[in-house]
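Enquirer: Have a look; sequence and predicted model below, questions after that.
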Amino acid sequence: MTDSTFTIVGNCQSGPLARILQHLDPDLQYRSVKPIHTLGREDWEEFSETLRSVSFIFHQPIGDRFREYSISSLKAKIDRPIYISFPSVYFKGYHPWLLYLRLPTGGTLQGVLGDYHDERVVRSYLSGHSVLQACEVFDNQYTLAPNHIDLEFQNLRKKERGLDCKAWGYIYNHYRQNKLFYTMNHPANDVLIHIARQLLARVGHPLSHDRLKFVLNLKDYLSTTSAPIAKQVLLQGLEASDSGKYSRTVANSVSTWSVSEYISDSFALYSKTPDLEKILAFAHKRRQEMGF
């Protein structure tokens, strides 16, 4: 075990963060584990062996509902590496109506954007709207509280309390000028770079400004699924550039939808989805249970 080996225990943000860290410091040796939400009991032996082989475990705040994979459980069983925490960055400021439609049987309902659905569109379909009516409702019927963004940052700050690395301050200082999230949990590289720089400082690795310049010019790793910033949010003084379109990249092929196209294709999918209203209710229940 050397002072340059690390792994990351976390969600879909882990892989991109690891690549950024390796670009910033090629001396770091990454040993990957599966994202936390994909791990089963059958993965424990390989997972724990990887954790025992590294010097540093960078981790998100994995709670007790993940049982043996929770951070408290891992620290009790595997205490040799140094644990350094960073946030699971989740920001609904741009996308207040984007959500997963979790299924009672497990998994999520797949939509035009994969796991992600726009609740305004789901409710329009359930209300029997035409595509044209849904387009009119989309921006006009739904409103946000004037303190919507402030509440999001209160939540971010609260969730980062006690963590070694933070992101909320960086997001707060830059979200108006730059689009920092493609979905509520898919941040732009800029956010991950901010976290990576803190992790490097924590392990005592110097930052190369030449490498930082290179990394800042990389394509955003998590831009493969993107929803537009809600118009109601843009009207709260944002200057961030946004296409106003939905997009998804699969196997290097990019598909884009205008709002009306997205609504039309979503309606076609929902017409083949029995119990959509029950699925929506279950999704809200699960989101409350999970705390976001």
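Expert: Received the coordinates, thanks.

Enquirer: Could you use CA atoms for every contact and neighbour count after this?
Expert: Noted.

Enquirer: neighbours around Gly169, how many?
Expert: 11 (other CA atoms under 10 Å).

Enquirer: The stretch 101-250 of the chain: strands as residue ranges?
Expert: 116-118, 181-183, 186-187, 225-226, 246-250 (DSSP state E, counting those that start in this stretch).

Enquirer: Generate TSV for those strands, with mean neighbour count as supplementary columns.
Expert: Output for the strands of the stretch 101-250 of the chain, formatted as TSV (neighbours: other CA atoms under 10 Å):
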stretch	mean neighbour count
strand 116-118	21
strand 181-183	26
strand 186-187	22
strand 225-226	21
strand 246-250	16
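
Enquirer: which one of the ones you listed lies closest to Ala18?
Expert: In terms of CA to CA, the element of those nearest to Ala18 is strand 186-187, at 14.2 Å.

Enquirer: one step back: Throw the strands of the stretch 101-250 of the chain into a markdown table and include distance to Val131, thanks.
Expert: Below are these laid out as a markdown table (distance: least, CA to CA, whole Å):
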| stretch | distance to Val131 |
| --- | --- |
| strand 116-118 | 14 |
| strand 181-183 | 23 |
| strand 186-187 | 28 |
| strand 225-226 | 21 |
| strand 246-250 | 16 |
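
Enquirer: Check it against this one:
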Amino acid sequence: MALLTILANCQAGPMAALISQFCPDLNVIRSPLVHQITDKNRLDVIQNIQKSDIVIHQPLGPSFKELSTAELKSKFPSKTFVSFPSIFFGGLFPQLSYLRLPEGGTMKGPLSDYHDTRIIDCFLNRESSEVCLGRMKSEDPLELKYYDISLKESLGRDRAVDIPVMEIILDEMSKSPPLFTFNHPTNRVLWRVLERVLKLLGLQAPQALDLLPEREFLGNTRAMIPDSIPKSLGLDWRQPKYSIWEDELPLRELITSFYQLYSEIPNFPAICRDNEQRFNLPVRLGHYS
């Protein structure tokens, strides 16, 4: 039985679970998610890699020091390394963003770590919830412009890894949304990526697409996708709502909840200004500069 570890972001846990369920000849050694690696657990990660025959990983740059991809390959030349990109495609979610906090971490809210920049813009400019609701239901030509930019960026990331993922995402997208947020893919996408990993390793991938868990590993927060995007692409599906798992969050209530949250944060405009480079749709910050 081959031992493997997965060095990746939040996608690592679900991938490990799918391998454990469908690949009895592989034994996964669990490691911390890459964004949770600290000086305290860094040695544990290295020891896990030392025990493993196979390392499935996302590209890790010099900031990871001895855990960078280059350092690991140099230190463990006999291991089999297979790279895949962070399964990320923002083109379907131009309005979605994190808000990084000065003290570290992200601002939590009604959509867990995610924020809708249209709501941010309307709040900062003292527009009513009804005006904001109208904005969220209308089409913005910038949404399509960002889709094209994001697609180009994602295809570029594919060229730097062993396992490209955008072909899978675009194929799944022809039938239904392939992601719940820009970095939370469906179980189908995760498994199809693993099928390619197994093929590259010379292993037989079981026919498991129809046997995947009904509960989506990364489906806790499900973001709306502006209608203009599937409409312009000639797709039959629409995803006009936000939800937590299967529970819909009506837009009017969501706006009210975010307005309340933001009103209780004295330095909220400054936080938005610090995060401006993350916003794909423009947020009017001029009078806060």
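Expert: Yep, it's here. Remember, it's a predicted structure, so these values are computed and weren't measured experimentally.

Enquirer: Can you calculate the TM-score here?
Expert: TM-score for the superposed chains, counting by TM-score structural alignment, normalised by the length of structure 2: 0.89, backed by 280 aligned residues with a CA RMSD of 2.1 Å.

Enquirer: Show me the one of the strands of the stretch 101-250 of structure 1 that comes nearest Lys92 of structure 1.
Expert: Per CA to CA, nearest to Lys92 of structure 1 of the strands of the stretch 101-250 of structure 1: strand 181-183, 7.9 Å.

Enquirer: mean shift between the closest one and structure 2?
Expert: Mean deviation of strand 181-183 of structure 1 relative to structure 2 after superposition (mean CA distance after the TM-score superposition for structure 1): 0.6 Å.

Enquirer: Give me the residues contacting that strand.
Expert: 91-92, 94-95, 98, 187-188, 222-223, 225-228 (CA atoms under 8 Å, 6 or more residues apart in numbering).

Enquirer: do that again at 6 Å, thanks
Expert: With contacts defined as CA atoms under 6 Å, 6 or more residues apart in numbering, strand 181-183 of structure 1 is touched by Pro187, Ala188, Ser223, Ser226, Ala227.

Enquirer: and the two most separated of those residues?
Expert: Checking these with CA to CA, the most distant pair is Ala188 and Ala227, at 12.8 Å.

Enquirer: Of all the strands of the stretch 101-250 of structure 1, which one is nearest Gln133 of structure 1?
Expert: Across those, closest to Gln133 of structure 1 is strand 116-118 (CA to CA), at 15.6 Å.

Enquirer: got a list of contacts for that closest one?
Expert: Taking CA under 6 Å, 6+ apart as the rule, strand 116-118 of structure 1 contacts Trp97, Leu98, Leu99, Tyr100.

Enquirer: Just the buried residues of those.
Expert: Buried members of those, scored by 16 or more other CA atoms under 10 Å, are Leu98, Leu99, Tyr100.

Enquirer: Can you show me the helices along the stretch 101-250 of structure 1?
Expert: Residue ranges of the helices in the stretch 101-250 of structure 1, as given by DSSP state H, counting those that start in this stretch, are 119-126, 131-140, 148-159, 168-174, 189-202, 209-216, 231-234.

Enquirer: post-alignment, the third one versus structure 2, mean distance?
Expert: Comparison of helix 148-159 of structure 1 with structure 2 after fitting gives an average deviation of 1.9 Å (mean CA distance after the TM-score superposition for structure 1).

Enquirer: Can you list the buried residues in that helix?
Expert: Quick answer for helix 148-159 of structure 1 (16+ other CA under 10 Å): Ile149, Glu152, Phe153, Leu156, Lys159.

Enquirer: if we can go back for a sec, which one, of the strands of the stretch 101-250 of structure 1, ends up nearest to Arg31 of structure 1?
Expert: strand 186-187 (22.3 Å).

Enquirer: against structure 2, where does the closest one fall?
Expert: Following TM-score structural alignment, the partner segment of strand 186-187 of structure 1 in structure 2 covers residues 184-185.

Enquirer: Please compute how far that stretch lies from its chain's middle.
Expert: Relative to the centre of its chain, stretch 184-185 of structure 2 is centred 5 Å away, using CA atoms, centre = their mean, to the nearest Å.

Enquirer: mean per-residue distance, it to structure 1?
Expert: Here the mean offset of stretch 184-185 of structure 2 against structure 1 after fitting is 0.5 Å, by mean CA distance after the TM-score superposition for structure 1.

Enquirer: what does that stretch rub up against?
Expert: The contact list for stretch 184-185 of structure 2, computed with CA under 6 Å, 6+ apart, reads Pro178, Leu179, Leu218.

Enquirer: 8 Å instead?
Expert: Residues outside stretch 184-185 of structure 2 that contact it (CA under 8 Å, 6+ apart) are Gln11, Ile87, Phe88, Pro178, Leu179, Leu218, Gly219.
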